[in-house]
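Novice: okay, here's the prediction I keep looking at, along with the sequence it came from:
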Amino acid sequence: MRDSKIMFSNLRAEMAREEITIGKIAEKVGVNRDTMGRKLSGKAPLYLNEAFVINRIFFPKENIQYLFKELIADKSDEEKLNLKN
């Protein structure tokens, strides 16, 4: 059985509200639709510059941390990596 976790739930919600397709995002980011689909489902890496392009072009009023909250380390991640100050 496949684990079908939805990545970037806030981004997906904003895409639905604004009727922005994966294809439209892919075009602006410079990848094909299938590649962008894999990136947005967590099956391929989404690079920081791609996240900035998505934020700047499609959702300039939204905070990038809100759109991509799943990429932000939480306290337990910091402790595992010994990144505490």
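Specialist: Perfect, I can see it now.
Novice: from here on, contacts and neighbour counts on C-alpha atoms
Specialist: Fine.
Novice: count the neighbours of E62 for me.
Specialist: By other CA atoms under 10 Å, 13 other residues sit near E62.
Novice: flag every buried residue along stretch 33-49.
Specialist: Across stretch 33-49, burial judged by 16 or more other CA atoms under 10 Å covers R33, T35, M36, G37, K39, L40, S41, G42, L46.
Novice: out of those, who's nearest N10?
Specialist: L40 (11.4 Å; CA to CA).
Novice: mind checking how far that closest one is from L81?
Specialist: For L40, the distance to L81 equals 25 Å [CA to CA, to the nearest Å].
Novice: please apply the same query to K75.
Specialist: 10 Å.
Novice: now S9
Specialist: Taken as CA to CA, the span from S9 to L81 is 25 Å.
Novice: quick one: which of those two has more around it?
Specialist: Taking other CA under 10 Å, S9 and L81 do not tie; S9 has more neighbours (17 against 9).
Novice: element containing I6, please.
Specialist: According to DSSP states H and E, I6 maps onto no helix or strand at all.
Novice: ok, and here's another one to check against it:
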Amino acid sequence: MIYGLTNYPITYILKLKLPCRVNERRREMFPNLNAEMAREKLTIKSLAEISGINYESLKLKLRGVTEFKLCEMIAIKKKAFPDKTLDYLFQPIYNGKKEVE
């Protein structure tokens, strides 16, 4: 048996499913949309059901991995936040600061 820096065999350590990144915050791409979801007590799952967007796709879009289609943005605005503007809801954030024109 080969032992690592601990008293556990290397094969045991390699079989552990530990997260690759510890204590890393999830980045949010649309802080205003996240804030409005919190105010309305909407989860990503409930927003997906309301808007008709696939849950997994919506998670990726909210993190900024993939882009929203205009029709998806309009669906979220009309069905979940009719009193808010698209500009407000989908104002992106870059490098910790909101984008300013």
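Specialist: Arrived safely. Quick caveat: nothing in here was measured; it's all calculated off a predicted structure.
Novice: make a markdown table out of the buried residues of stretch 33-49 of the first structure and add distance to F59 of the first structure and secondary structure.
Specialist: Shown next, in a markdown table, are these (distance: CA to CA, whole Å; DSSP: H, G, I helix; E, B strand; the rest coil):
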| residue | distance to F59 of the first structure | secondary structure |
| --- | --- | --- |
| R33 | 19 | helix |
| T35 | 20 | helix |
| M36 | 17 | helix |
| G37 | 18 | helix |
| K39 | 18 | helix |
| L40 | 15 | helix |
| S41 | 19 | coil |
| G42 | 20 | coil |
| L46 | 17 | coil |
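Novice: can you name the two of those that sit furthest apart?
Specialist: Checking the buried residues of stretch 33-49 of the first structure with CA to CA, the most distant pair is R33 and G42, at 14.3 Å.
Novice: list the contacts of the residue most central in space within the second structure.
Specialist: The second structure has R63 as the residue nearest its centroid, 3.7 Å off, counting by CA atoms, centre = their mean. Counting by CA atoms under 8 Å, 6 or more residues apart in numbering, R63 of the second structure makes contact with R26, R27, E28, M29, F30.
Novice: show me what it aligns to in the first structure.
Specialist: Aligned counterpart of R63 of the second structure in the first structure: S41 (TM-score structural alignment).
Novice: how much space between that match and E79 of the first structure?
Specialist: The value you get for S41 of the first structure to E79 of the first structure, if CA to CA is used, is 26 Å.
Novice: cool, and R33 of the first structure?
Specialist: Counting by CA to CA - R33 of the first structure and E79 of the first structure are separated by 37 Å.
Novice: ditto for R12 of the first structure
Specialist: 29 Å.
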